[in-house]
Every structure is written in C-alpha cells, then in structure tokens.
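Chemist: This is the structure alone, sequence omitted:
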C-alpha cells in the first residue's frame, strides 16, 4: 500500500508540473508573433522574464505558506493563481497587460515548481531521489514535446491567445489529480472537504476585528515570511532586468536612466543581503522573542558546496534557455519557418535532455556518484555551446541537430544532479533535517530559476542590439527601418532567402546570443569543478521520510496556533 501511495502521489505531482512546463514552452514559440502583434519586439523577452522572475523570487516563500495552510492546499492555490494569470494573458490588449498577466502566472507557477520538487524528493529513499526527479523531468520533457505543436498550431491556425486559454482545461485536470490523487493524510476528498468546512465554520472570525490579531499578522509577515526581504530582492532584480531590457534599445548604455537602474538595483540587492544576513536575525530575535526566518539565511548562503552546485545549475539553465529561445528564432527569422515548424526544432535539445536525465538517474542510483555526472554534464555543455556558435545562415538541418545534441544532454544531466548535490549537504542526523532539506531544495531551485529569468531578457537584448548595429553598418545595402520590429516584419513579408544579406545579419545576431551561452557554459563548468564529492547512499535503509510525516506536510497542525508558535520548517 505504501508503494501505491507514493506512485499516486508522484503521478499527481507530474500532472501539476506538466501544466507549468507546457506554458513555458508554448511562450517560446510566440516571440515573433506577439512582437509583431503589439509592435514591441524589444520587450518580448518579458514574456519569459515576467514569468520567471516572480517564479524564482516567490519560490522561497511558498514553502513558508505551505507550513501555515497545508501543502496540498498551497499546491491547489498555486494552480488557481496560475490559471487566473493565463486567463488574463489570453485577454490582454497590450504588451503591458500581457506582461502583468505573466507576472501573476509566475507567482502561481512558483508554488507549483517549488512544492512539487520538494515533496517528490522527500517521500523516497535518498538513493531513489534521482528516479523521482527523472519522472518529474519526463513530465517536463513531455510538455516540451507537446508545447511546440500546441503553441505553434494555435498561433498559426487559431490565435496566439488560445496558447494561454489552453492552460485552463489542463489546470482543471491538474486540480482534479491533486484533489483525488494526492491524499497523504489518507482521507477521501469528500471527507477532506467536510473537515475543511467544519474548521471554517469554527474559526473565530470576531478576532479579525481585534488589534491583537493584526499585530500577530504583522509579526508573521515580517519575522516568518520575510516580506521586507522579498520586497527588497524583488525591487533589486526588477531594476537590473529593466536596465538590461532598455539598455541599447530605448536608452544608451551610459545614459543616466540605465546607470541609475543598475546602481539602485544593486543597492536594493545589497540591502536585501544585509537585512537577511544581519538585521533580521539580530533585531528580529529581540523583538519577536524567537528566531526569525530570513528568506536566505546566512548559514545557507555561506554553505560553499550548496552555493557552487546552485551556481553551476544557474549558468547551465541560463545557457540552455538562451539556446532554446534562439534556436526557434533562427528557424523563424532566418529560415522563415512558421511558429509550428520552427518550434519543432526544440526537440533537437529536449530529446537529448530527456535521454541524459534517464541515463544519469540510472547511473546515480546504481553507483551513487554525483560529481562525475555533474562534470560530464558541464563538459558536454561547454562543447555543445561551442558547436552552436558555428551556426550560419546556410547551416543544414543535420548540422543544426548535431550542434544541439550535447547542449541539450548537458541540461538534462546538470539540472537534476546539481539539486541532488545540494541536498546531500544536509546531514541526516540534523535534528531539523526535514526543514533543512526543503530549505536547500527551494534555494537551489530558486537560483536555477533566476538563470531562466535573466536569460529571457539577456537573449532579447543581445539579439536586438546586435541586429541594430549590424543593420546600421550595412545601411547602404539594407532598407532603413526605425525599429527592429519593422525590420523583422519586412523580412517575413519580403523573404529573399536565408543566404541574403539580411538573412546573414539575422544569423549573425543569433550567433551572438549563442556566444553569450558559451560564456555561461564556461562559468557552469568552472563552478562544476568545485561541487561536492559526496555520494548518495545506495545501501538499503530506512526511508528518509515516513508517509505519516508527509501527512503532516499536507495538513497544518491544529494544536499549535500559527500566530504563537513559530515553525522552523519551510514546507
């Protein structure tokens, strides 16, 4: 029965993760379409960044929320929020509204990703973690496989808006899968709803009008959820990403606007670290009377093995996102394929990634090795990124596939092994093992998601600035355009072959993005060299977490009032 319960639980998590992954892949196919729709290609990178930035920032917060209201309730709430963002995105009538909707979706998607991986890797033995991550990875890759056909087909034959509306029925399936498939407390869905209704009726709503309630709520927001730290980090990252978006496009890199964005963004991030590392732990303990919970505690940030494995994953994800987005753009802009056919080329990277996910999981579970697999992944990433810089306007399909294989395989290997390497730094005899385990998992996933976030912005900036500079240097041979959007629209309406001057300029701009990915792969290799040598325990032993403990994750404790008894767990 225990094995059946784990299988049902993991299956429900896969359906949930499939929802978020499908949305990400579909959006990659829409860059050109939406850029032309709103005549704003320079900001189209925010389709991904607007989702990925809140997705990363709120990842550290969702576990805290789950400890207050229950894990299952938190997962279902994150899906509802994600669905609301998808509905708004489909109805958007401007780029600003669309980006705002993506931010809402990112908040919901953050809960999906952080809680799914945290629960999935905590309900099995240490030696089986790679297997669970592999199963979740397969769900992600299936979404990557379906995404190009779904996104491209809807964009070409129906409307790009349905690329977001399609999330609504899939989200309904995900909610049903969680409601009926994930019941770690052993209660039938009907009994769980009845219990929720009884508790809702018994809640003393009169306390909402009392000052004491709001004082406790404020203490909760500051000392346990670290909302001030979240505000500082969000503002800092947003300013830096805005500077990367506008720099070289709407403003010169040396302009006062861009310089101020970088300076104030860096200042806010510095204040965030000062607040979480020094101010909150020292001042908060005196005011609250108990140890506060920073989003990023110093003991975690100062853990070198956790940091190196997370940064290795960060730069690998950064490179993979750059390559995925502009491999599709290469086939749309240079070869002049439609969204559907261009997006199919994502398989050039996702299929090798799927193979490497499975292969590395088998090797890890059989031999317990982690660092050798990480090193193999970063070497493949560096070599594969170098091969992709060989792409030219006349590159054949066979050459393109050959260039992409190693880069895709690298991602599949490094993404899961960097997480396992970080998790192994939590000692099993630690009295707060479960809290530390979820904390490290959320931190590692947060860092890697930041890589995806910055890649969406940096890739668009590198491409548009490169294309502007190249077009201006060939102004005598290339028609004059006021914006990159006009040039891309002209190209699609007056296609003159992939080896024309404009085709070569577009190919060179894409190649510059791949050079950026090469630098990221080199940094991933560098940090990979310093990852931990710890191995997973492949001996048969007691499972890391009993199913009863998972029950505690799913339901908040009734006997311990949240406002009075602080918890040290993140999930």
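Modeler: Great, that's in hand. Predicted model only: the values in this text are computed from it and were never measured.
Chemist: hey, let's count contacts and neighbours off CA atoms from now on
Modeler: OK.
Chemist: for the spatially closest residue to residue 43 that is not a sequence neighbour, what are its contacts?
Modeler: Of all residues not flanking residue 43 in the chain, residue 245 sits nearest, at 6.8 Å (Cα to Cα, 6 or more residues apart in numbering). With Cα atoms under 8 Å, 6 or more residues apart in numbering as the criterion, the residues that contact residue 245 are 42, 43, 457, 458, 460, 461.
Chemist: want to try JSON lines for these, with secondary structure, distance to residue 24 and neighbour count as columns?
Modeler: Shown next, in JSON lines, are these (DSSP: H, G, I helix; E, B strand; the rest coil; distance: Cα to Cα, whole Å; neighbours: other Cα atoms under 10 Å):
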{"residue": "42", "secondary structure": "helix", "distance to residue 24": "19", "neighbour count": "21"}
{"residue": "43", "secondary structure": "helix", "distance to residue 24": "17", "neighbour count": "22"}
{"residue": "457", "secondary structure": "helix", "distance to residue 24": "15", "neighbour count": "26"}
{"residue": "458", "secondary structure": "helix", "distance to residue 24": "17", "neighbour count": "20"}
{"residue": "460", "secondary structure": "helix", "distance to residue 24": "16", "neighbour count": "25"}
{"residue": "461", "secondary structure": "helix", "distance to residue 24": "19", "neighbour count": "22"}
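Chemist: Nearest to the middle of the chain, which residue? Look it up for me.
Modeler: residue 449 (3.6 Å; Cα atoms, centre = their mean).
Chemist: Now do that one against residue 428, distance only.
Modeler: 27 Å (Cα to Cα, to the nearest Å).
Chemist: do residue 504 as well
Modeler: 56 Å.
Chemist: Looking at these two, which is more packed in?
Modeler: residue 504 (17 against 13; other Cα atoms under 10 Å).
Chemist: Name the helix or strand for the more buried one, please.
Modeler: helix 501-528 (DSSP states H and E).
Chemist: and the next helix or strand along the chain from that helix, which residues are buried?
Modeler: Next helix or strand after helix 501-528 toward the C-terminus (DSSP H and E): helix 547-554. By neighbour count on 16 or more other Cα atoms under 10 Å, the buried set for helix 547-554 is 547, 550, 551, 552, 553, 554.
Chemist: let's bring in a second one:
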C-alpha cells in the first residue's frame, strides 16, 4: 500500500482529509438490526466507563471523610484516569495484532473486577487500587469500541455514531454527579460502583452473540511472536512517565511546596523518562506503542493536541462547578442539578456537531471556533462571586458546555479519517486521541487541585483572617465544615472558597485557547462522504 511505502522511507507526508476514501471491506460492515444491537451494547459499556469519570465528583467529600483520608481525595479521582492514559497506546497496539472482540470482552471483565473492589473496599488504599484496576479495563474498552466502529461502519456513518457516543458521554456526565450525590446523601457512596456490576455482563453477552469475529489486522509471524514483539518497555516507560508527572502535580503547592525534594525528584524523573521514552519509541519505529512518525501528519498532531486540552478543560469544569454550588450550601444531589446547564448544552452541541459532520463532512469550524466560546465562558466564570445570581451562572455554564461539546468527538473523527486507507493504523490513531484525552483529564485534575488548595489558603487569609488554626484546617479538609462555623464567619469563608474556585476556572481560558490554536494544524477539507 502507498502508506507502507511512505512509512518505509522514513517520511510520512501530511495528507488532506479528502485524500482518503472509505475502503472498509463490505464483508466486515454491519448494518441494520445487527449494527443497532452491537452499538447498543457498546453504548452500555461506554456509558459505564464514562460514568465512572464523574459519578464520584459530588460524592468525593463523603468518600474521603468515610476513610478519614481527605488528603488523598484527588488520588481517588485520578487513580482512574492514570492507567487509562498510560495504557491507551498499549491497547492501540494490541488491537493491531489481536482480534478486537476478545480484547473488548476481557477489558470489560477487568473493569467489572475493579468496580467490585471499589464497592467493597475496606480502606482507602483498596479503593484507590480498585479505581486503578477499573481504569486499566476502561482503557481497553474505550479503544476496542472505537476500533470496532472504525472497522464495521463507513465514514459517512461514523460521525453520527461518534456524535451519539459524545452525547452519551455528556449524558453520563450529567447523571453521574446527580447519581453520585443521591447515593452519597440517601443510600451509600458504595453504590457509585455497585451500579456497574449488573450492566457490564449485559454488554458482554450482546457483543458475544451479535458481533462477528474481527480478525487481527496483522498476520505476520506466529501469535506468540506478535505478543513478544509488543512494546512492553515502552508501555512501562509510559506508565512511569505519567505517574511521576502526576505525583509532582498532585503534591506541588498542595500537600508539599514546589521546592520539596520529593516534588523536584518527580519532575526530574519525568523529564528523564520522557527523553528515554521518545528515544525508545523512535528506535522501535513502526512497532512502537506510540509511533512518532504518525505525529508528522499535521491532522493527527492537531487532533492529538486539541483532544488533550478539551478534555482537560472538561474535567476541571465537571469537578469544580459542583463545588462552587456546594460552597453555597447546596447538597451533593442539588449541586448535580445545578450543573445541568453545562452538561445539557455540551450534549446538544456534541449531537449537532456530529450531525453536521455526517451530513456535510465539515469538522474544522467546530475545532477552531467553539473552544474560543468555552474560553469566554471560563473567563466569565472567573468574575463570579458569592452574590452572583443563578441566571448569570447558568449563562456562563452554557457557554462552556457548548464550546467543549462541539469539538470533543470531532478530534477522533479527524484522526481516524487519516487512516481509512490503512486499517492497521486506525486503532493506533484512536488510541493516540484517547490517550491524550485521559492525559488531559489526569493533568487537569492535578493542576486544578494544586491551584484550588494553594489559592484557598491565600483567600482564607484574605477574607477570613479571624479563623483559628483549627478552623482553617477544618475548612481546608471539608466543605461541610464551613456550616459548622459561627454564623458571622460563614460568609467570609464562602467568599474565600468562591475566589479559589474562580482561580481554577480562569485556568480554562489558556487551555481552550491552546485547543483552538491546535486546530490551525488540521486540514479544512471535508471528511470523505462516499465509500468505494
């Protein structure tokens, strides 16, 4: 194939989106009822792994309080994102040498085991470990679904299906905080994880019955040799690199000062591991888990960068908007209702963008202009105060939701469109985008946590200097502690919290602007509209 020739020469030329045509073999296509059943099963499993990203957002304070582990609160959240990010490229490579169907089934099984560990965790350490196991399984589920869809549908069908996945992601983001808050307030936070257990097997059964066997994309050598040749060292480097970076971001300015030796060591190790990782991946060439030559295609590079900043901004919003309302005295359940404007506007924008991409093949405007709308929304959220009215906050949320919702799935479509002539690279392109989305989510949580903690201390000293040291420690550890203070001190602490959250929101401005700038790298050509 032409791509192989170019790859062997060591140079990959950037191709426009219309240079590729949809060449999915008719024998692998799914249509009608079978496609609907398989995609419905995928929606269930995708919904579960997406739900796990947000369901604990409003329940985290109670979870941390249950284990007396407020200092580890951010790890309960990010432990799910970290293995997702680290193993996305690994699963992308696995799906080029192994059939997608068993990879999906095994991954959803691992996710269920992780959910069970979380639901029954006797300690915070077990809970964090369970979150990591679930994140590993979620990584395989995510990439498997995207890979199968790319193999069993045409390019004209894909924008609609991706739009539905994007809409589902938005829906789970809506109901996740609502469900988590309701469970925490009225039943038990453990139901945030028990809910996954009956639904996973339903998805597994439907895929087992209705999805035809998908042959592996590479056939050279024995199965054992293919597995042996996987980039195991690159996978280890990827995990170590992400872990050291997140440790530094979680600790720096939060539980430890940036000058702390532990933080400095983690940053130095991250830099060294990054250099070693890049050198190793370059040496591995086309067999690397992250083939660097793929990034020489400007469409892939642009989508790669934009996906990370969009997801980073989204995670910051979904975890800190509820906090903004809980500071005002709203319950965990009520704060989930309060952020419905953000979630609903994001879902609608994702659906509309997917529909237009399907009908017209146009994706570039959504990638360039809509992140700037989100940037304006973040800037306006920065101006909010304790006295800001509900209507004003709703308007700001809608701007952010629309701005982040429209491009979220289109970055994936751009990357997949680059390789419709070469199926073997579709799982890798998919894993690149999802890898960066998870990296963005992990880094977003770490950065937001660092800003929030350091700013809260600063703002408490400014707005509530009369607090005793014991009271400061209490309100730093729990939002609920605010309302146990003497009445004359509550409002000043609420203002300090609001000001700290405002500083988190302003960070969304440069992130979304950078997402928009990344779109300049992406071709303005339309997606291919006809299969051949």
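Modeler: Cool, got the structure. From a predicted model like this one, the values you see are computed outputs, not experimental measurements.
Chemist: TM-score for these two?
Modeler: The TM-score (TM-score structural alignment, normalised by the length of the second structure) is 0.87; 494 aligned residues with a Cα RMSD of 2.3 Å.
Chemist: Tell me which residues touch residue 42 of the first structure, please.
Modeler: Contacts of residue 42 of the first structure (Cα under 8 Å, 6+ apart): 35, 245, 249, 460, 461, 464, 484, 485.
Chemist: Tell me where the stretch 351-500 of the first structure has helices.
Modeler: 371-388, 397-423, 433-473, 484-493 (DSSP state H, counting those that start in this stretch).
Chemist: Ok, which of those comes nearest residue 146 of the first structure?
Modeler: helix 397-423 (17.0 Å; Cα to Cα).
Chemist: can you name the residues of the second structure that the closest one overlays?
Modeler: The aligned range for helix 397-423 of the first structure in the second structure is 390-416, by TM-score structural alignment.
Chemist: Report the distance from the matching stretch to the chain centre.
Modeler: Put simply, stretch 390-416 of the second structure sits 14 Å off its chain's centre (Cα atoms, centre = their mean, to the nearest Å).
Chemist: sorry, back to before: between the buried residues of helix 547-554 of the first structure, which is closest to residue 227 of the first structure?
Modeler: Out of the buried residues of helix 547-554 of the first structure, the member with the shortest distance to residue 227 of the first structure (by Cα to Cα) is residue 553, at 22.4 Å.
Chemist: so who does that closest one touch?
Modeler: Contacts of residue 553 of the first structure by Cα under 8 Å, 6+ apart are 66, 67, 70, 71, 571.
Chemist: tell me the two of the residues you listed that are most distant?
Modeler: 70 and 571 (8.3 Å).
Chemist: Between these two, which has more neighbouring residues?
Modeler: residue 571 (30 against 20).
Chemist: hmm, back to that, shared with the second structure, which of the contacts of residue 245 of the first structure?
Modeler: Shared with the second structure under both residues aligned by TM-score structural alignment, their matches' Cα atoms under 8 Å, the contacts from the contacts of residue 245 of the first structure are 457, 458, 460, 461.
Chemist: Need the counterpart of residue 447 of the second structure in the first structure.
Modeler: Checking TM-score structural alignment: residue 447 of the second structure goes with residue 458.
Chemist: Now do the nearest residue to its match once chain neighbours are set aside against residue 457 of the first structure, distance only.
Modeler: Leaving aside its chain neighbours, residue 458 of the first structure sits nearest to residue 244 (6.6 Å; criterion: Cα to Cα, 6+ apart). Remark: distance between residue 244 of the first structure and residue 457 of the first structure (Cα to Cα) = 7 Å.
Chemist: And for residue 522 of the first structure?
Modeler: 20 Å.
Chemist: now swap in residue 383 of the first structure and tell me
Modeler: 24 Å.
Chemist: now do residue 506 of the first structure
Modeler: Taken as Cα to Cα, the span from residue 506 of the first structure to residue 457 of the first structure is 18 Å.
Chemist: my read: residue 477 of the second structure touches residue 72, true?
Modeler: No: counting by Cα atoms under 8 Å, residue 477 of the second structure does not reach residue 72; the two are 10.6 Å apart.
Chemist: coming back round to it: burial check on the residue nearest to residue 458 of the first structure, number of neighbours?
Modeler: Neighbour number of residue 244 of the first structure under other Cα under 10 Å is 22.
Chemist: Tell me the counterpart of it in the second structure.
Modeler: Using TM-score structural alignment, residue 244 of the first structure pairs with residue 249 in the second structure.
Chemist: That match: helix or strand, and which one exactly?
Modeler: helix 232-251.
Chemist: Tell me the buried residues in the helix or strand following that helix?
Modeler: Using DSSP H and E, the next helix or strand after helix 232-251 of the second structure towards the C-terminus is helix 261-284. Across helix 261-284 of the second structure, burial judged by 16+ other Cα under 10 Å covers 262-263, 266-267, 269-270, 273-274, 277-278, 280-282, 284.
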